[in-house]
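*Asks:* this one's structure only:
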């Protein structure tokens, strides 16, 4: 991440995969420029139609946030809060990511564009996922109670521990990714890394 004081440009770079080229985004006075491997382009802030912030943990990084911006021509740009550093390590870019995303929102709002600001997953994916999560949690709770009734203490402890872990991770994921809208001057704190 670099900030060029003389031009007012703000740049954010991350590597979405270990073998791929780094993705670079640059905010200028009136546009967002991107360089994504072989693709590059420019979009005026008033051409951005939709922005979605979400929480998307991955195998190697369970604290990862993503902001996606859709342009008028259908192009989707993705900015993530982590970058591949080595074969087994992803680096958190929390502060540069937050600074870039806040400034992107500020410039979009200043352009006067009609933009939809959304959080989480699409409702058609979220609510079925929530129902499956609730069903599995209920099933694990019933199994734990049944194991306790049969005096299978080890099995009850194992299932209970798995249930607690499932509720913690799954509940956190669903809580952060609940579909809703927000204002560009009030970004959702639970979708920004600390």
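*Replies:* That came in fine, so what should we check first? What you are looking at is a predicted structure, and each value in this text was computed from that prediction instead of being measured.
*Asks:* for the rest of this, base every contact and every neighbour count on C-alpha atoms.
*Replies:* Fine.
*Asks:* the closest residue to residue 177 other than its chain neighbours: what's it in contact with?
*Replies:* Nearest non-adjacent residue to residue 177, counting by CA to CA, 6 or more residues apart in numbering: residue 120, 3.5 Å away. Contacts for residue 120 (CA atoms under 8 Å, 6 or more residues apart in numbering) come out as 52-55, 176-180.
*Asks:* change it to 10 Å
*Replies:* By CA atoms under 10 Å, 6 or more residues apart in numbering, the contact list for residue 120 reads 52-56, 66-67, 126, 173-181, 191.
*Asks:* structure two is appended below for comparative analysis:
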């Protein structure tokens, strides 16, 4: 089910839904964002700026798990001048811990879309990964499925039931992880009043 924008106006500047920050690496500084009356204010390292909501050219939402965080979401935002910033739903806390920020990320993204819509934005709203990357992922999945089927048939034919059981378990795990990535990241467009739930925490 797509996520609809709230009907009521959210709290003003400084509310929890208008500020968001995360650390992209353990040693780097935090990436800070705020939704102001003037637009999307951002500070990344030594760079900063304010992008008026009407000047945002595109928003791409995607699901980007990594080895240390299986539930990670990403928003890639581009303005009319070609500038790009990325917002992640996780933050580094320690050497071994990448923590999710599901609620903060979700509320911030919903509020960003609400403000863009209110400003009359004509931004392109994209869900998932690029069509070429998606097609390549499907081809890779098909090739791996063929290879796994061949190995399973050979294991059964030679009565290697332990090996066959291992292959079945591996296939189930692989389908759960990679299949979920492919399913969530199906290329699509969406609208301001129907954000894709699969691409938000």
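*Replies:* Received the coordinates, thanks. Please read all numbers here as calculations on a predicted model, not as lab measurements.
*Asks:* need the TM-score between these chains.
*Replies:* Here the TM-score for the pair of chains, by TM-score structural alignment, normalised by the length of structure 1, is 0.93; 190 aligned residues with a CA RMSD of 1.5 Å.
*Asks:* residue 141 of structure 2 and residue 147 of structure 2, how far apart?
*Replies:* Using CA to CA, to the nearest Å, one obtains 10 Å as the distance from residue 141 of structure 2 to residue 147 of structure 2.
*Asks:* more neighbours: the two, which one.
*Replies:* residue 141 (17 against 11; other CA atoms under 10 Å).
*Asks:* does the aligned partner of the more buried one in structure 1 count as helix, strand or coil?
*Replies:* By TM-score structural alignment, residue 141 of structure 2 lines up with residue 133 in structure 1. Here residue 133 of structure 1 is recorded as helix under DSSP: H, G, I helix; E, B strand; the rest coil.
*Asks:* repeat that for the one 5 residues further on.
*Replies:* Classification of residue 138 of structure 1 using three-state DSSP returns helix.
*Asks:* how deep is the closest residue to residue 70 of structure 1 other than its chain neighbours tucked in, by neighbour count?
*Replies:* Closest residue to residue 70 of structure 1 apart from its sequence neighbours, by CA to CA, 6+ apart: residue 76 at 4.5 Å. Neighbours of residue 76 of structure 1 under the rule other CA under 10 Å: 13.
*Asks:* list the contacts for the alignment partner in structure 2 of residue 76 of structure 1?
*Replies:* Under the alignment (TM-score structural alignment), residue 76 of structure 1 pairs with residue 84 of structure 2. Neighbour list for residue 84 of structure 2: 56-59, 76-78 [criterion: CA under 10 Å, 6+ apart].
*Asks:* from residue 28 of structure 2, how far out is residue 84 of structure 2?
*Replies:* Distance from residue 84 of structure 2 to residue 28 of structure 2, counting by CA to CA: 18 Å.
*Asks:* name the nearest of the contacts of residue 84 of structure 2 relative to residue 120 of structure 2.
*Replies:* Residue 120 of structure 2 lies nearest to residue 56 out of those, by CA to CA, at 10.7 Å.
*Asks:* contacts only, for the aligned partner of the closest one in structure 1.
*Replies:* Aligning on TM-score structural alignment places residue 56 of structure 2 opposite residue 48 in structure 1. Going by CA under 10 Å, 6+ apart, residue 48 of structure 1 touches 31-32, 69-76, 108, 111, 113-116.
*Asks:* what about the closest residue to residue 119 of structure 1 other than its chain neighbours, how many residues nearby?
*Replies:* Closest residue to residue 119 of structure 1 apart from its sequence neighbours, by CA to CA, 6+ apart: residue 53 at 4.8 Å. If you count neighbours by other CA under 10 Å, residue 53 of structure 1 ends up with 29.
*Asks:* show me what contacts residue 177 of structure 1?
*Replies:* For residue 177 of structure 1, the contact set (CA under 10 Å, 6+ apart) comprises 53-56, 119-123, 126, 171, 190-191.
*Asks:* who's in contact with stretch 155-164 of structure 1?
*Replies:* With contacts defined as CA under 10 Å, 6+ apart, stretch 155-164 of structure 1 is touched by 136-150, 153-154, 165-168, 170.
*Asks:* in PyMOL, how would I select just the buried ones from those?
*Replies:* Buried members of the contacts of stretch 155-164 of structure 1, defined by 16 or more other CA atoms under 10 Å, are picked up in PyMOL with:
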select buried, resi 137+140+141+143+144+145+147+166+167+170
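*Asks:* okay, and which of the contacts of stretch 155-164 of structure 1 map to strands?
*Replies:* Using DSSP state E, the subset of the contacts of stretch 155-164 of structure 1 located in strands is empty.
*Asks:* perfect, that will be all.
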